[in-house]
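In: here is my input; please provide its structure:
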Amino acid sequence: MAKVIVYSKTWCPFCVRAKALLTQKSVDFEEINIGAEPEKRDEMIKLSGQHTVPQIFINEHHVGGCDELLAAEAQGELDRLLNT
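Out: Predicted coordinates:
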């Protein structure tokens, strides 16, 4: 199974939605809460080039945020990413 990392914040509705989709698909993921671990924010920016959450990585591939994750699911791309 793929290694999935989600950079998020607790109060973020987009983070909640992205994590709900992954949970619905029975995907195990590592959550890095940059609200609780602010030093991880710089790491997220360096890896993604983005300042917003969530930022989602599958096997070190930067998927993007919630909108990109949902689009990948709608296009059938998410399953491919999760199974490589």
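In: every contact and neighbour count from this point should use C-alpha atoms.
Out: OK.
In: can you list the buried residues in stretch 64-83?
Out: Within stretch 64-83, the residues scored as buried using 16 or more other CA atoms under 10 Å are 64-66, 68-70, 72-73, 78, 81.
In: and what of stretch 55-64?
Out: Neighbour counts over stretch 55-64 (16+ other CA under 10 Å) mark 55-58, 62-64 as buried.
In: now, which of those sits nearest residue 7?
Out: Residue 7 lies nearest to residue 55 out of these, by CA to CA, at 5.1 Å.
In: another one to check against the first:
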Amino acid sequence: MRAPGHGGYTVMEKAQVFDAMIAWAEMDIKPVADDVLNVETAANSTYGCAFARNKVGPDDSPAAINTRSTIAPALAAWSSG
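Out: Just a heads-up that it's a prediction; the model follows:
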């Protein structure tokens, strides 16, 4: 997920990542991911947007809630294009 730090993940995103990690460890189902080693991919304004869920819940931190407004333009551009 594209975020300006590591504190901007929602509870839903953390749960999805954890589930994907368990599926990989227990069933050898490798999760889909952005190519973090590709400089062009990482520099793209839509990098990480495929994995962002722009919904917040009552258990989300202020950092996660604030991140949603920060990344909203990139998410909108990615989903429309």
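In: mind checking the TM-score on these two?
Out: TM-score for the superposed chains, counting by TM-score structural alignment, normalised by the length of the second structure: 0.30, backed by 44 aligned residues with a CA RMSD of 4.1 Å.
In: ranges for the strands of the second structure?
Out: Along the second structure, counting by DSSP state E, no stretch forms strands.
In: nearest to residue 18 of the first structure among the buried residues of stretch 64-83 of the first structure?
Out: The shortest approach to residue 18 of the first structure among the buried residues of stretch 64-83 of the first structure belongs to residue 66, at 5.2 Å (CA to CA).
In: in strands, which of the buried residues of stretch 55-64 of the first structure fall?
Out: Counted as lying in strands by DSSP E, out of those, are 55-58, 62-64.
In: same list, the residues you listed, but as JSON lines with distance to residue 13 of the first structure please.
Out: Shown next, in JSON lines, are these (distance: CA to CA, whole Å):
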{"residue": "55", "distance to residue 13 of the first structure": "13"}
{"residue": "56", "distance to residue 13 of the first structure": "15"}
{"residue": "57", "distance to residue 13 of the first structure": "18"}
{"residue": "58", "distance to residue 13 of the first structure": "21"}
{"residue": "62", "distance to residue 13 of the first structure": "20"}
{"residue": "63", "distance to residue 13 of the first structure": "18"}
{"residue": "64", "distance to residue 13 of the first structure": "15"}
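In: now, which of these sits nearest residue 39 of the first structure?
Out: residue 55 (15.3 Å).
In: just the buried residues of stretch 55-64 of the first structure now: which is nearest residue 44 of the first structure?
Out: Comparing these against residue 44 of the first structure with CA to CA picks out residue 55 as the nearest, at 7.4 Å.
In: that closest one and residue 15 of the first structure: what is the separation?
Out: Distance, residue 55 of the first structure to residue 15 of the first structure, using CA to CA, to the nearest Å: 9 Å.
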